[in-house]
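[1] coordinates only, sequence not included:
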């Protein structure tokens, strides 16, 4: 039971880290594209 709870906690922990990392990656890619298009026009 405790092992299942620990596994659930690890899944939530890594899931939150992955979601935050993907949001940061999307934000940086959007800002990079915006700076590229701003320099083009």
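    Looks like it arrived, so ask away. Predicted, not measured: the structure shown is a model, and the values here were computed from it. Residues are numbered from 1 along each chain as shown.
[2] going forward, measure contacts between C-alpha atoms and count neighbours the same way
    Fine.
[3] residues near residue 17, how many?
    Burial measure for residue 17: 12 neighbouring residues, criterion other C-alpha atoms under 10 Å.
[4] in what helix or strand does it lie?
    Using DSSP states H and E, residue 17 maps to helix 2-40.
[5] what about residue 10, distance to residue 17?
    Counting by C-alpha to C-alpha, to the nearest Å, the gap from residue 10 to residue 17 is 11 Å.
[6] same check, this time on residue 30
    Distance, residue 30 to residue 17, by C-alpha to C-alpha: 20 Å.
[7] below is structure B, check it against A:
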């Protein structure tokens, strides 16, 4: 039971981290496009 909770926690952390990275990459791309224009 404990291992399942740990597994769920890790997977949740990974998903959140991926979402944060995507947001940061999107912001960087928008800044680059805005700077070029």
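    Arrived safely. Only a predicted model underlies this, so the values are computations on that prediction, with no experimental measurement involved.
[8] could you list every helix and strand in contact with the helix holding residue 17 of the first structure?
    Helix 2-40 of the first structure is packed against no helix or strand, with contacts defined by 3 or more C-alpha pairs under 8 Å, 6 or more residues apart in numbering; DSSP states H and E.
[9] now do that helix: distance to the chain's middle.
    The chain centroid and the centroid of helix 2-40 of the first structure are separated by 0 Å, computed with C-alpha atoms, centre = their mean, to the nearest Å.
[10] buried residues in it?
    Using 16 or more other C-alpha atoms under 10 Å as the test for burial, helix 2-40 of the first structure gives no buried residues.
[11] tell me the residue in the second structure aligned with residue 19 of the first structure.
    Under the alignment (TM-score structural alignment), residue 19 of the first structure pairs with residue 15 of the second structure.
[12] ugh, wrong one, I meant residue 39 of the first structure
    Matched by TM-score structural alignment, residue 39 of the first structure corresponds to residue 35 in the second structure.
[13] same question, residue 30 of the first structure
    Using TM-score structural alignment as the criterion, residue 30 of the first structure maps onto residue 26 of the second structure.
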